[in-house]
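>>> Got a predicted structure plus its sequence, pasted below:
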Amino acid sequence: MRINLSEDERSFLALLKHFKVTASTPVMEPSIIHTKDRFLSPLASSNVYSIIESLIDKDIIRIQNNGKFNSYYLTEEGASQVYGTFDLEQGVSQFMQIFQHFRVQSGHVLVLGSIMATRDQFLSPVYNERIEEIIEKAVGDDLIKMEDNFYRLTAKGEKYLYR
């Protein structure tokens, strides 16, 4: 269910998206303070703590104090608002974009290191956290084959990418 958010709240969520915040990956308060002016209007920037409180009240974000700084997390609802809900097929589509980026052809390989080094560019944090499940689905769908420390694009995978 989408919760109705103000423009300032949506702008603050864009700031959290910039830091790839999820329900398990926070952003610390100093990072918010130093970048808020890039995402919020001057009035909203001066009221950032009111915006935060409103988002906490709407169960979009949660706060945790680690003794030195506050850390801000998205709730599950917040992650859904920012990144959408997890869809395995969409995850496979995002993952396969890595192969397309490197222009991998059928029978050619992509080493695991290249995938891990570039996955943040192609996978949203929600999908990045579940990359193993996504890879298993791509293997199960015969789009790629896992071999040692690399993945080989299949003919079916090539058709999927370059239809």
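Sure thing, it's come through. Quick caveat: nothing in here was measured; it's all calculated off a predicted structure.
>>> CA atoms for contacts and neighbours, from now on please.
Will do.
>>> which residues of this structure fall in helices?
Taking DSSP state H as the test, the helices found in the chain are 7-18, 29-39, 42-46, 48-57, 76-83, 88-101, 112-122, 125-128, 131-140, 155-162.
>>> Give me the contacts around the longest one.
Taking CA atoms under 8 Å, 6 or more residues apart in numbering as the criterion, the residues outside helix 88-101 that touch it are 110, 115, 118-119, 122-123, 127, 134-135, 137-138, 153, 161.
>>> just the fourth one next, same as before
Contacts made with helix 48-57 from outside it, assessed by CA under 8 Å, 6+ apart, are listed as 8-9, 12, 36, 44, 61-63.
>>> next, the one to line up against it:
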Amino acid sequence: MKTAIGITDPNRQAVANELAKVLADETVLYIKTKNAHWNIEGADFYDKHKFFEGQFGQLDELIDGVAERIRAIGHYAPATLKSYLSLTHLTEQTREHNDSQGFIKELLADHESIIIILREHIKSFANEFHDSGSSDFITGLMENHEKMAWFLRSHLTN
């Protein structure tokens, strides 16, 4: 059935394309956070193991929200690892040591990168594509990432 929500088909498609990239970024960041949770080592193992668990729980909710937003504007959400790897701007990293400072710095950089991208989309979604709902949605998404980045940053010693 045709989606008739007051946004043109090309504009809905453009927003869905950008949200698909956001979904890919969120999913890759989720996996990287799971990796930190599973593979953390060191004297602060238990504390950071639980901390990363909280973070990937939050990311799981964000992922669901992005996919549902794509569906709400009448498109299908990508749902394969292959599609996520082709859409994301994040990179996978292999490391020699699984220490908390290394994981935290990497995850923080990813959150900050996502924040910048989301911030760039706020005005274009509203003004260029006339989709205030998606603009509002990604504003909230950005705020969630800002808080998660703050928590990560608070664990750094430098």
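Looks like it arrived, so ask away. Keep in mind that what you see is a predicted model, and the values were worked out from it rather than measured.
>>> Quantify their similarity with the TM-score.
Overall, the chain-to-chain superposition scores 0.28 on the TM-score scale (TM-score structural alignment, normalised by the length of structure 2); 77 aligned residues with a CA RMSD of 4.9 Å.
>>> Deepest-packed of the helices of structure 1, please.
When those are scored by mean count of other CA atoms under 10 Å, the highest mean neighbour count falls to helix 125-128 (a mean of 21).
>>> Tell me which helix or strand the most centrally placed residue in structure 2 sits in.
Centroid check for structure 2 by CA atoms, centre = their mean gives Glu26 as the closest residue, at 2.7 Å. Element membership for Glu26 of structure 2, per DSSP states H and E: helix 9-39.
>>> can you give me the offset of that helix from its chain's centre?
Put simply, helix 9-39 of structure 2 sits 5 Å off its chain's centre (CA atoms, centre = their mean, to the nearest Å).
>>> Which strands and helices lie in contact with that helix?
Packing partners of helix 9-39 of structure 2 (3 or more CA pairs under 8 Å, 6 or more residues apart in numbering; DSSP states H and E): helix 45-72, helix 81-87, helix 100-123.
>>> ok, back up a step: for Met146 of structure 1, which of the helices of structure 1 is the nearest?
Met146 of structure 1 sits nearest to helix 131-140 of all these, at 7.1 Å, using CA to CA.
>>> one step back: the helix holding Glu26 of structure 2: which residues count as buried?
11-13, 15-30, 32-34, 36-37 (16 or more other CA atoms under 10 Å).
>>> just to revisit the earlier point, distance to Asn144 of structure 2 added to the helices and strands packed on helix 9-39 of structure 2, as TSV?
Shown next, in TSV, are the helices and strands packed on helix 9-39 of structure 2 (distance: least, CA to CA, whole Å):
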stretch	distance to Asn144 of structure 2
helix 45-72	8
helix 81-87	21
helix 100-123	9
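>>> related to what we said a few turns ago, distance of the residue nearest to the centre of structure 2 from Ser83 of structure 2?
Using CA to CA, to the nearest Å, one gets 13 Å for the distance from Glu26 of structure 2 to Ser83 of structure 2.
>>> and Ser154 of structure 2, how many neighbours?
Counted with other CA atoms under 10 Å, the neighbours of Ser154 of structure 2 add up to 11.
>>> how far away is it from Ala109 of structure 2?
Using CA to CA, Ser154 of structure 2 is found at 13 Å from Ala109 of structure 2.
>>> Please apply the same query to Leu59 of structure 2.
Note on Leu59 of structure 2: its distance to Ala109 of structure 2, by CA to CA, is 15 Å.
>>> Pick out the residue closest to the middle of structure 1.
By CA atoms, centre = their mean, structure 1 has its centre lying nearest to Pro125, at 1.9 Å.
>>> Could you save the helices and strands packed on helix 9-39 of structure 2 as CSV and add columns showing mean neighbour count?
Converted to CSV, these look like this (neighbours: other CA atoms under 10 Å):
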stretch, mean neighbour count
helix 45-72, 17
helix 81-87, 14
helix 100-123, 18
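>>> Would you mind saying which of those lies nearest Lys147 of structure 2?
So among the helices and strands packed on helix 9-39 of structure 2, helix 100-123 is nearest, using CA to CA, at 9.7 Å.
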